[in-house]
Structures are given as structure tokens and as C-alpha cells.
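Engineer: Return atomic coordinates for the entry below.
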Amino acid sequence: MIKALYTSITGMNAMQNALSITSNNIANSQTVGYKKQKAVFDDLLYNNTMGARGDENYAGTNPKSIGNGVKLSGTTTDYSTGPITLTNGKTQAAIDGNGFFVVGDSKGGNVQYTRKGTFSVSDDHYIVNSEGQYVLSYPTKPGKQDIDFSNAPQPIKIPMGSAIPGTRTDHASLTGNIARNIGETAEEFTVYDEEGNNFTMRVELKQVTDAQGKPVDGEYKYKVLVRNDAKKEKTFTELANNKDLKFNNLGELIQTDAAIVRDPVTNKITQGGKVTIPFGAGVEVDFSGATNYPTDDTFKPTEVTGRPATTVKDFEISDGGYIMVRYGDGSSRVGGQLAVAAFPNEEGLMKIGNGNYVSTPSAGTPALGVSGQNGTGAVRGKSQEGSNVDLAVEFVDLMVYQKGFTGNTKVIKVADDVLNEVVNLIR
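Structural biologist: Sure, this is the predicted structure:
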């Protein structure tokens, strides 16, 4: 009976720990990025007697094993994705699938991992989490929007209020259909000089007429004018005039300043179609996408390069974990991309609170990358991942563990009653 008492105590301890794990799950049912845990039990060592081997007259006997109870051997963590909600919070992100955001100190050290993507901005414009740790990211290459993976991820600073120079316009495309016999048409678009000052460029088309004043199919003359909007000028200055723009009877472009050459197989333009307008260091105007079909007029400017001098006004984390920097002129550029880590064995991570994990030897070496790399899920911008706790399951587990605890207490009471009876035998 003494053995029964101690065996039941192990059961009570195991059930008590399981109740603690379940209560922690219930308590974190609304915690952002929380991953639920489950208790794992193992039986304790047994008192065994060896079985006897049989002979030609008698069968053998089996071993006898008497258990010593149960123990909580560990916990498992369910890393399945919780419900993802679109919040429109510019500093919030969630991972739809495997992986963890990476946080650390100001030098990118003391690395920890988290699923809690409720980030904010520090007073010196770094992206941080709610504990003040820096969110590690990959920067862009200098002067480009390509992500630089040559170094380990580091804290990223949003250049709020910083000014950037303007870039001049060096290319503009005029594409779409010029309706036949339209007579005259004009398109205007904004261009920029080397200083970032804005100008309005105007391209005027006029159909060629013969000696009798009759329109010639497919033949146009164009001229290009410019107006300095930065100086609030009212009139246009002519840059080019009486230039040819010709189409064949199929509506295909055959000549600008020079004849058009097309690939005989694909019919794509391989030479010609682009003209240089003497504005600043020269603006290449591409007419290659223009047509002259007998249908509606859709001729318009596209792919105009250049931008004015401006300052950084805001930022947001977009899908893919891209950090998009927004400028005062309404444009945006990639400023970096959030780092995402994947582990060979997620179960080997150790929870340390505040939604953070640290790596252990059993977790394996983390593979660092970005959204969608190394088997990680997609990063969703302006989103938040909820807890993956299912309250219905947790309450059922709560009842099961409570019954287990109660059952072990009853065994102790029965063992106590039996011991009392044994003691009373000598009275």
C-alpha cells in the first residue's frame, strides 16, 4: 500500500503540471503569435522479475513488471499558423507558414526569434518590437532597390525627413493607338531636369495633308515643346518640329526619324522607333508602342523616368516583408526587407517569454533569408497573427487532467483506508 501512495503522488504531480500547461494556453488565447503547448507523459521505471524459461515438461513464465507511476517527460509546441487578421497597421506583419522574425541588439547580436510581428518605430526611427529589441532586416544595395544579402541582417533605420535629390528624365514612352484621321492630337507629361525641377513636355501630332488638303493615311508630323513649371512659366518653348511619324496600311509604325526595322519572325521592332529630344542631357522618346488602327484613340505617355527632389514622409511594411519608404511626392521605394529564419527542428527552440524564442543545439543551425526562402512562409504586411489556441480543445484537456488528478487522490484515500485496516488487525 505504501507503493500505491507514492505511485499516486507521481500521478498527481504529472496532472498538476499538465493543468499548468493547459491553463497557460487558455491564458494566452488572445496573445499575438502565441503557439500552444501540449503535455507529454512517460511511465517511470518498473520493478521487474525475469520470466522463467520453459522446458520439455512445462511452459515458461512471463516477466512480471510493477510500475512506479508517471512523469511529465516534456512538452510539445504546435507551430501551426494562427488566424491572420488584416489590421492596416503600417508596422505590423505576420508570417503565413513556417519561420520566425529575427530580433537583436543594435549591432545585430544577441539574436532571438519571434512570431509576434507587432512592431513599432523608436524615437531614432529604427524598427523595434514591444521589448525595444531591433528588428533585423536586409538593406538595399546603394542607390538601388535590390536587396543586399551580402551581409548578415542588421537593424534598419527609416530615413524619416531626409531629403533626396531629384533625377532627370532620360526616357519616356508614348504608346497606344492613334485614331485614323484624327487630324490633331497632343499629350502632356511631367519631366525633370538634373536638379529635379519639374517641366511639362508636350508632344503635338498633326496629320499630313496633300496639295488638295486631303489627309494622307498613316502620315503625321510631330513637334515637342516644354514649359518650365518650376518657374511658373505660361508659355511653351519648342524643342523639335516637323518630325515624321509614319504607319503602313496595317497600322504598324514604319518610320520616325529613321526607318523602322522589324524581326521577320516575331515582327518586333529591332531598330528605330526612338528619338532623342534636346532637353537637358537629352530625353529618349520611344514611339515603338504606337499604332494607327481604325479604332479609338488610346495614345498616351507611359514609363516616364525622373523625379523631383523630395523628402521621406512615411513608411510601411508590405507583403513579402518589404519596408517601403514613402516620399513627399507620393512615390515609394524599397528600403529593405525583414529577415526570416527557419530551423531544422522548431521543437528545439526555447521559449523565454514576451513571444520570443532562443535557439538551442537541438534546434539546429537557423537558415536566414526572407519571405518564402528556406521553406519559410509568406510575410503578410499590415497584418497580425493571432494565437493558435483552440479553447474547446483546451477545456476538454482541462477536464481530463482534473479527472486524472481526482482519480489519483481517490487511490491515495483507498490506500490509506487499507493501511488503517492492516494497522487495526493488531488491536
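
Engineer: From here on, just use CA atoms for contacts and neighbour counts.
Structural biologist: Fine.

Engineer: Please, where are all the strands along the stretch 151-300 of the chain?
Structural biologist: Secondary structure of the stretch 151-300 of the chain by DSSP state E, counting those that start in this stretch: the strands cover 154-155, 163-164, 171-177, 184-192, 198-209, 215-228, 237-247, 253-255, 261-262, 269-271, 274-277, 283-286, 290-291, 300-302.

Engineer: Direction-wise, compare the longest one with strand 184-192 and give the angle.
Structural biologist: It stands for strand 215-228. Here strand 215-228 runs at an angle of 30 degrees relative to strand 184-192 (axes from the mean of the first three to the mean of the last three C-alpha atoms, to 10 degrees).

Engineer: which outside residues touch strand 215-228?
Structural biologist: Defining contact as C-alpha atoms under 8 Å, 6 or more residues apart in numbering, one finds that strand 215-228 is touched by 180-181, 183, 198-210, 233-249, 251, 277, 292.

Engineer: among those, which ones are buried?
Structural biologist: Buried subset of these (neighbour count, 16 or more other C-alpha atoms under 10 Å): 180-181, 198-208, 240, 244-247, 251, 277, 292.

Engineer: ok, back up a step: okay if I get the strands of the stretch 151-300 of the chain as CSV plus distance to Y79?
Structural biologist: What follows is these, written out as CSV (distance: least, C-alpha to C-alpha, whole Å):
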stretch, distance to Y79
strand 154-155, 26
strand 163-164, 43
strand 171-177, 50
strand 184-192, 51
strand 198-209, 53
strand 215-228, 59
strand 237-247, 63
strand 253-255, 59
strand 261-262, 57
strand 269-271, 54
strand 274-277, 56
strand 283-286, 53
strand 290-291, 54
strand 300-302, 47
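
Engineer: before we go on, could you also do this sequence so I can check it against the first one:
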Amino acid sequence: MGFSQALSGLNAASSQLDVVGNNIANSQTVGFKGSSVQFADVYAAKTGLGTRVSAVLQDFSNGALESSGRNLDLAIAGGGFFRMTQNDQVVYSRNGQLTMTPDGYLENAQGARLTGYPAGVGAGGQPQALQVPAAALEAKATTGVNASLNLDANSSSNPADQTQHASGNFSYNYANSSTVYDSLGNRHNVTMYFAKLEPDATANPPIGDNDWQVRTSIDGTLTGGDGQPQPLTFDSNGQLTGSDTLTYTFTHANGATNPQGVAFDFGGTTQYGNDFELSSLNQDGYTSGSMVGITIDDAGNVIGSYSNEESKVLGTIALANFRNPEGLKPVGDNAWVETTASGQALVGLAGSGMLGSIESGTVETSNVDLTKELVDLIIAQRNFQANSQTIKTQDEVMQGIVNL
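Structural biologist: Below you'll find the model as predicted:
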């Protein structure tokens, strides 16, 4: 019986040496999770029959995050796994060292492709392999311009003191230009002319001391032939009253969509006794652009950057977690598959629930403590040697009995 007990100890110690050796071998493997051996005794009647390996448990504690400076290196700060597809199988990994294939898929060195949600779908859809489109960003016609400025309350309303427009049809106090884009992405220069009106109580409606008029031209041509004059009215405190949005209609001769209506929002515009000042001006259109690169934010959004200085969310990375991560089955290549012991994958977006955030330009190192593993290696070696000594002792006892 002593031989079988010692043999069980040798087998158990050998398994421990295998696990510790594997941990040490993968101490520099990105996303690797170390394992430990659990033993149980084998008992029968009055004397134990030895030991056995009851389980090899995986340690899913987080490894240290290290900066790599490469934007396609990803790490999860917190719980969760990257959800990937490999050979028509869904696998889970903590290794986010990715490259982009010629057809735009994000995959690791083993060919496992990162999955996520297409742009605009969110977590309500079925995760699929993320693919970065190579197509250029289509042009977007301008639909709105936001302008915030101050019109000098001391400006003269006398046309003789104002600047005469080249057309000779009107005069103005101030002019300011902005850019709009048509449906083909062509850029157009729009000039806004601000004129303070002379008070006229007999007009319909009456013109007060704080009434202004705005006209526009596009590429030097007055909108609608006369600039489409529209009013801006201020109260005695210099604040806009009534509507602060004026809509102008532009026409193009280049095949773009006609007419193009653009709403000019003058919210925040004032009439104080200061010089004319433009504090902000922006619009929502842009020309087409070619992709120049991608970035990934901490929410897992894959963002494309384009040559027209615009950006667009192309998709969102899906993460997964499990009730019992220790129940996952390792399949090699830093990957695991779900089992009945792990439970079903809980899939969602980074930063939600039990899922951590995504760190770009960062990798998660192995969680193996090399110092501890070397100590465990010595202990396992001594355990193996002790069981070998047990066999040697049993052999000597048996030899003595035979000699009798």
C-alpha cells in the first residue's frame, strides 16, 4: 500500500510541477492567467490511500497594465473579456494585441476577430466581427450655422453713416463671413450683413430703436436677389426678443441639391454699447474625406478619423463576463470558451455593470507572480523528492523482508 500512496504523491507533485512550470513559462505572455493545483486525500478504511489532484483553478485576477504606445493594443481596466470569433467559434480573451487585416477586421496574432456592435446599434443587437470600412466619409450639406456676436448699440441707423453694398440696394454697419457646404461637399462663402434700422413708428410692423436687419450673400451673390432681409430685435437690456433663428435659402449651379435651406441660429447674440464682436461661429456641414486612422476610446467606440478633420463612430466593442470565470475552459492562444460551469456569457458595453473600461495603447501583463512561482517550484520539487524517498524506504523494507 505504501508504494501506491507514494506513487499518488509523485503523480500529484508532477502535476503541480507542470502547472508551476506553465505559469513560469507564460510569465511574459500578455493577458495570461496563472493556475494553481488543489489536492484531496484518498481515504479508505483506517489508512489513507494517498492523494489526488482535485482541481486546477485559474486565477482571473487582473494583471498590471503597461503602456505600449500602439493604438491597436487594448487592455481591460476591470472585469470582463474581449469577445472574439475564431474558426466559427466564440472565444474570450484578455489579450487585446490587435492588428487590422487588409479587409478591415480587427484580429489578434492567432486570427481571432474582435466582435462588437455596428455603429448606431448599441447593445441591442447581436455582436458581430467588427470591420472598419475603407470607404470615404460622405459629404454632409450644411443645415445650420450657430453665430453668437455683439452688435454695438451705439451704431448709427442712418444709411449715410453706413457702408453701401456693392449692389447699391442697401447699406450695413457690419459684415461677417462663414462657410457652408452643399450636398456635394463643395465649400461656399456666405457673408452676413448687419444693418441697424432707422426707427419708424408708422411702419408695419413699427421699427424701434433696437431693431436690426440681416441679409446674406453666397459666393458674392445676394441670396434671393436682395439678400432676403430678416429682422433681429433686441429689448432695452440688449437681449434678443422673438425668434433668434433666421432661415436663408441658397441655390447652386453645380448639380448640388437645390434649394439648400440653412438655419442661422443667433442665440446668445447681444446689443451692448461695445464694439462689434464675434464670440463664436460654427456650422454642421463638411466635405468628403478619406480615412487617415482609427482610435478606440474607453467606452470601446472605434472612431474613424478622416482627412476632412471629421470623425465618425464605426462600431463599439462588445465585452463579456461570467458568473463563474473559473469555470471557463482554456483552449490555448490566450483564449477560453464558456462551459456549463462558467454560465452563459453576459455581454455588454465597456464601463457597464461588471465590465471594465477599455484602455487603448495599453496591454495587460500576465498576472503570474514570478517570485511566488519560483518558491512554489521549490516546494513542488521537495514534495516530489519526499515521495520518491517514500518509495525508496518501502523498497528497503521489502528487501529486508526478502532477505529474512
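
Engineer: Provide the TM-score value for the superposition.
Structural biologist: The TM-score (TM-score structural alignment, normalised by the length of the second structure) is 0.82; 369 aligned residues with a C-alpha RMSD of 2.8 Å.

Engineer: Show the contacting residues for the equivalent of F299 of the first structure over in the second structure.
Structural biologist: The criterion is TM-score structural alignment: under it, F299 of the first structure has S279 as its aligned partner in the second structure. With contact set as C-alpha under 8 Å, 6+ apart, S279 of the second structure has these partners: 147-150.

Engineer: got those as CSV, with neighbour count and distance to A335 of the second structure columns?
Structural biologist: Rendered in CSV, the data for the contacts of S279 of the second structure read as follows (neighbours: other C-alpha atoms under 10 Å; distance: C-alpha to C-alpha, whole Å):
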residue, neighbour count, distance to A335 of the second structure
A147, 19, 53
S148, 16, 55
L149, 17, 58
N150, 18, 61
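
Engineer: and in the first structure, which of these remain?
Structural biologist: Checked against the first structure using both residues aligned by TM-score structural alignment, their matches' C-alpha atoms under 8 Å, those keep these contacts: 147-150.

Engineer: Now do stretch 352-371 of the first structure: distance from first to last residue.
Structural biologist: For stretch 352-371 of the first structure, the first-to-last residue distance is 24 Å (C-alpha to C-alpha, to the nearest Å).

Engineer: which parts of that stretch are buried?
Structural biologist: In stretch 352-371 of the first structure, counting by 16+ other C-alpha under 10 Å, buried: 355-357, 359, 363, 366-371.

Engineer: Can you give me the stretch of the second structure that it aligns onto?
Structural biologist: If you align by TM-score structural alignment, stretch 352-371 of the first structure falls on residues 331-350 of the second structure.

Engineer: Can you tell me what sits against that stretch?
Structural biologist: Residues beyond stretch 331-350 of the second structure that count as contacts (C-alpha under 8 Å, 6+ apart) turn out to be 31-32, 90-95, 110, 123, 298-300, 316-330, 355-358.

Engineer: ok, which pair from the kept ones among the contacts of S279 of the second structure is furthest apart?
Structural biologist: For those, the farthest-apart pair by C-alpha to C-alpha is A147 and N150; their separation is 10.1 Å.

Engineer: Can you check which residues contact both of these two?
Structural biologist: Counting by C-alpha under 8 Å, 6+ apart, the contacts common to A147 of the second structure and N150 are 269, 278-279.

Engineer: ok, these vs R83 of the second structure, which is closest?
Structural biologist: Distances from R83 of the second structure to the shared contacts of A147 and N150 of the second structure, taken by C-alpha to C-alpha, are shortest for S279, at 46.9 Å.

Engineer: counterpart of stretch 409-416 of the first structure in the second structure, which residues?
Structural biologist: The aligned range for stretch 409-416 of the first structure is 388-395, by TM-score structural alignment.

Engineer: From A290 of the first structure, how far off is P301 of the first structure?
Structural biologist: If you measure P301 of the first structure against A290 of the first structure using C-alpha to C-alpha, the figure is 10 Å.

Engineer: now F149 of the first structure
Structural biologist: Between F149 of the first structure and A290 of the first structure the distance, using C-alpha to C-alpha, works out to 40 Å.
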